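J.: Got a sequence here, can you build the structure:
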Amino acid sequence: MVLAAALALGIGAASAVVAEVKLVMVEQPGCAYCAAWDDQIAPAYDKTAEGQFAPLIRADLQMGPPEGVTYARRVNFTPTFILIDDGVEIARMEGYVGEDFFWPVYAKLLEENTDFEPALN
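T.: The predicted model follows:
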C-alpha cells in the first residue's frame, strides 16, 4: 500500500520503502550474552523477515541512545532490545537466553506492536 501510494505520487521505489521501525540492541563490552547473540542471531538477523522489517541499530550502554532515538525508560541490562518506531520506543526485551527464546518472543513483540506479519511456512 505504501509502495503503491509512493509510486502514484511519483516517488521512486527505492525511496518509497523506508523502515521506520528499527530494533536497537543496547550492548556493552564484555557482555557474554551480547556475544552469544552475536554468535547465534546476528549472522542471520538481516536475512529474516523480522530483520528486514526492523533493521538493527547497535548502541553502547554507556553512550546513551543513538541520535534521534528516545527510550521510554533507562536501560539497566545488556543486551536490551528496544523496538522503535520513528525514533520512539514502542516495546523492549531485556536480556538474551538463547535463540529458541529470542525468535518467538521477538516475533510476538513485533506482531503486538507493529503491522509486522510473519511469513507463513
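
J.: contacts and neighbour counts: CA atoms only from here.
T.: Will do.

J.: you'd agree Asp46 is up against Lys22?
T.: No: judged on CA atoms under 8 Å, Asp46 makes no contact with Lys22 at a distance of 11.5 Å.

J.: quick one more, to check against the first:
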Amino acid sequence: MRRALSWLTLTGVLAVVLGAAVPARASELVMFERRGCAYCLQFDRDVAPIYQKTEEGRRAPLRRVDLSGGVPADVALAGPVRFTPTFVLVDEGREIGRITGYASDEAFWGLLGALTQQGAPNRP
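T.: Prediction:
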C-alpha cells in the first residue's frame, strides 16, 4: 500500500512538472486598424516599436487586423468594432476587454494595465 502511494505521489509530481513545461496558449492583443488611420500611425510611432519588448507584449503579443477585412474567425468579440484603432485583449479566442481609440502612449499603457488586471489571465 505504501509503495502504491509513493508511486501515485511521484506520478502526480511528474504530471505537474511536465504540465508546467508545456506552454499555455497565450493571450493576444488584437489591434483593429484601417489604412490611413491617423491614430493607428501615432500608435505605430509611440508604442509599436517597443511593445513586444515589454512584459505586456510578452504576455499578450500584438496581432494586427485590418478592420475592412472583417473579424478573424478565431476571435469571438463581445460586440462590434466600429472605430480604429481598437485594441481587444483576447484569451483562447474570447474577448476579455478592449481599448477603443488611441490618445497617447501614457493613456494606452495605463488602460492596458487596468485591462490586464481586471480579468486577463496571468500567463508567462
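
J.: Give me the TM-score for these two chains.
T.: Once superposed, chain against chain, the TM-score is 0.82 (TM-score structural alignment, normalised by the length of the first structure); 110 aligned residues with a CA RMSD of 2.0 Å.

J.: Can you pull the residues that touch both of Asp46 and Lys22 of the first structure?
T.: Residues touching both Asp46 of the first structure and Lys22 (CA atoms under 8 Å, 6 or more residues apart in numbering) are 55-56.

J.: which of these two has more neighbours?
T.: For Asp46 of the first structure versus Lys22, the count of surrounding residues by other CA atoms under 10 Å is larger for Lys22: 22 against 15.

J.: Can you find the partner of the more buried one in the second structure?
T.: The equivalent of Lys22 of the first structure in the second structure is Glu28 (alignment by TM-score structural alignment).

J.: With adjacent residues omitted, what lies nearest to its match?
T.: Using CA to CA, 6 or more residues apart in numbering and skipping the chain neighbours, the partner closest in space to Glu28 of the second structure is Ala60 (3.9 Å).

J.: what residue of the second structure takes the place of Gln62 of the first structure?
T.: Aligned partner of Gln62 of the first structure by TM-score structural alignment: Ser68.

J.: before we move on, what about Phe53 of the first structure?
T.: Match for Phe53 of the first structure (TM-score structural alignment): Arg59.

J.: residues touching that match, list them.
T.: Taking CA under 8 Å, 6+ apart as the test, what Arg59 of the second structure contacts is 26-28, 122-124.

J.: quick check, distance from stretch 106-120 of the second structure to the centre of its chain.
T.: Its chain's C-alpha centre and that of stretch 106-120 of the second structure lie 11 Å apart, by CA atoms, centre = their mean, to the nearest Å.

J.: Also stretch 41-52 of the first structure?
T.: For stretch 41-52 of the first structure, the distance to the chain centre is 10 Å (CA atoms, centre = their mean).

J.: Repeat that for stretch 29-38 of the first structure.
T.: Counting by CA atoms, centre = their mean, stretch 29-38 of the first structure comes out at 17 Å from the chain centroid.

J.: Which stretches in the first structure count as helices?
T.: 2-8, 13-16, 32-40, 42-45, 49-53, 99-113 (DSSP state H).

J.: ok so, going back, surely the residue nearest to Glu28 of the second structure and Tyr51 touch.
T.: No: at 9.7 Å, Ala60 of the second structure does not count as touching Tyr51 under the criterion of CA under 8 Å.

J.: Which one's more surrounded, the two?
T.: In this view Ala60 of the second structure and Tyr51 are compared by other CA under 10 Å, and Ala60 has more residues nearby, 25 against 17.
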